[in-house]
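Q: next comes the sequence, and after it the predicted model I'd like to discuss.
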Amino acid sequence: MFELDYRLENDCVFIGSLSLCRIMLMKDANYPWIILVPQRENISEIYQLDTDDQEQLVWESSFVAERLMELFDGDKMNIAALGNVVPQLHIHHVVRTQHDPAWPNPVWGAVPAKAYLMTELDERVEQLKKALETSTFKPAE
């Protein structure tokens, strides 16, 4: 049975799900930052997914990346699956702009995470739910 790593649970807000992945918003208001987590047990690397899941992951990642870039008018989309701290497979999707606090360097460790105000968080979640609407998207309640 799939179980989300407690660190992802603590650091993110659940937005909804696609066929394969949970969609999580990173609690860092410095950047529009989504994490996709394939809902499969004991997977730490993309190559461990079966072929169908690998193809679905590429589709879902591309779908999310395109919607985020449109929504936030990004200059660059950073996509990464590191897993050095949290081994559960999760793929970061960070919209980068030339005006963000870490540009042009990686976001990790560049500046302290900035907490969302509650109203900002609610607005961001609703923005994302609307942007990700598709026949396979199931929004969080």
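A: That came in fine, so what should we check first?
Q: only C-alpha atoms for contact and neighbour calcs from this point on.
A: OK.
Q: which residues in the chain form strands?
A: Counting by DSSP state E, residue ranges of the strands within the chain are 12-17, 21-26, 33-38, 76-80, 91-96, 138-139.
Q: dump the ones you listed to a markdown table, plus mean neighbour count.
A: Converted to a markdown table, those look like this (neighbours: other C-alpha atoms under 10 Å):
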| stretch | mean neighbour count |
| --- | --- |
| strand 12-17 | 19 |
| strand 21-26 | 24 |
| strand 33-38 | 24 |
| strand 76-80 | 15 |
| strand 91-96 | 23 |
| strand 138-139 | 18 |
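Q: in JSON lines, list those strands along with distance to K129.
A: As requested, the strands of the chain are exported to JSON lines (distance: least, C-alpha to C-alpha, whole Å):
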{"stretch": "strand 12-17", "distance to K129": "7"}
{"stretch": "strand 21-26", "distance to K129": "10"}
{"stretch": "strand 33-38", "distance to K129": "12"}
{"stretch": "strand 76-80", "distance to K129": "19"}
{"stretch": "strand 91-96", "distance to K129": "16"}
{"stretch": "strand 138-139", "distance to K129": "6"}
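Q: end-to-end on stretch 66-81?
A: Chord length of stretch 66-81, first to last residue, is 18 Å (C-alpha to C-alpha, to the nearest Å).
Q: can you tell me the closest non-neighbouring residue to P104?
A: Closest residue in space to P104, ignoring its immediate chain neighbours: Q98 at 7.0 Å, by C-alpha to C-alpha, 6 or more residues apart in numbering.
Q: here comes the other one, which I'd like you to weigh against the first:
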Amino acid sequence: MDCVLCREDGGDVLWQDDTLRVVLASEPDYPGLCRVIWNAHVAEFSEMPVAGREHMMRVVSAVECAMRRILQPIKVNLASLGNQVPHMHWHVIPRYSNDAHFPLPIWAPRQRTVSEALLASRRAQATLLRDAVRHEVEQALA
């Protein structure tokens, strides 16, 4: 089996432990989009050990908290699809009323064009997530 999330980090690693990693994804329309990726290849959430599921959701929640504090989106979307990459991971997505797809999911047809200036500003803010994610995860797991 050739799995991209087994083979590659999936983004810039912000935090990791032996079981999972938090990455800042390279998504041009969505600076700050993070993924929480289970390290072992598991396709479904129910295939994970109970303690692993609980650990993962604590980390997902901590990433959301960091994102809300640093990026101040109007909404955070959480999604675990796996249709294209059947490896357990959660998308933690900052949403804004003027993002490219709002109010639809980010995988829906584009609703508008977002200026490069606004995206550059959001990219600059997203650089602050590394320390914020580390702090929130460490608190959540303490």
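A: Alright, I've got the coordinates. Note that this is a predicted model, so its numbers are computed, not measured.
Q: next, the TM-score between them, please.
A: Here the TM-score for the pair of chains, by TM-score structural alignment, normalised by the length of structure 1, is 0.74; 129 aligned residues with a C-alpha RMSD of 3.3 Å.
Q: from D5 of structure 1, how far out is V85 of structure 1?
A: V85 of structure 1 sits 11 Å away from D5 of structure 1, going by C-alpha to C-alpha.
Q: my bad, should have said E45 of structure 1
A: For E45 of structure 1, the distance to D5 of structure 1 (C-alpha to C-alpha) stands at 15 Å.
Q: which residues touch M26 of structure 1?
A: Residues in contact with M26 of structure 1, defined by C-alpha atoms under 8 Å, 6 or more residues apart in numbering, are D11, C12, V13, W33, I34, I35.
Q: with distance to S135 of structure 1 added, can I get these in JSON lines?
A: What follows is those, written out as JSON lines (distance: C-alpha to C-alpha, whole Å):
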{"residue": "D11", "distance to S135 of structure 1": "27"}
{"residue": "C12", "distance to S135 of structure 1": "24"}
{"residue": "V13", "distance to S135 of structure 1": "22"}
{"residue": "W33", "distance to S135 of structure 1": "23"}
{"residue": "I34", "distance to S135 of structure 1": "20"}
{"residue": "I35", "distance to S135 of structure 1": "20"}
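Q: out of the residues you listed, which comes closest to L121 of structure 1?
A: Nearest to L121 of structure 1 out of the contacts of M26 of structure 1 is V13 (C-alpha to C-alpha; 9.0 Å).
Q: pretty sure the closest one contacts M24?
A: Yes: if you go by C-alpha atoms under 8 Å, V13 of structure 1 and M24 touch, sitting 5.4 Å apart.
Q: still on that earlier bit, which of V85 and D5 of structure 1 has more residues huddled nearby?
A: Higher neighbour count among V85 of structure 1 and D5: D5, with 14 against 7, using other C-alpha atoms under 10 Å.
Q: any idea how far P32 of structure 1 is from the residue nearest to that one when sequence neighbours are not counted?
A: Of all residues not flanking D5 of structure 1 in the chain, Q88 sits nearest, at 6.7 Å (C-alpha to C-alpha, 6+ apart). In this view, Q88 of structure 1 and P32 of structure 1 are 21 Å apart by C-alpha to C-alpha.
Q: those two: which has the busier surroundings?
A: Counting neighbours by other C-alpha under 10 Å for Q88 of structure 1 and for P32 shows that Q88 has the greater number, 24 against 21.
Q: can you name the residues that contact the more buried one?
A: Going by C-alpha under 8 Å, 6+ apart, Q88 of structure 1 touches D5, N42, I43, S44.
Q: and in structure 2, which of the residues you listed remain?
A: For the contacts of Q88 of structure 1, the aligned pairs still in contact in structure 2 (both residues aligned by TM-score structural alignment, their matches' C-alpha atoms under 8 Å) are N42, I43, S44.
Q: which stretches in structure 2 count as helices?
A: Along structure 2, counting by DSSP state H, helices occupy 4-7, 50-71, 116-126, 129-141.
Q: all good on my end, thank you.
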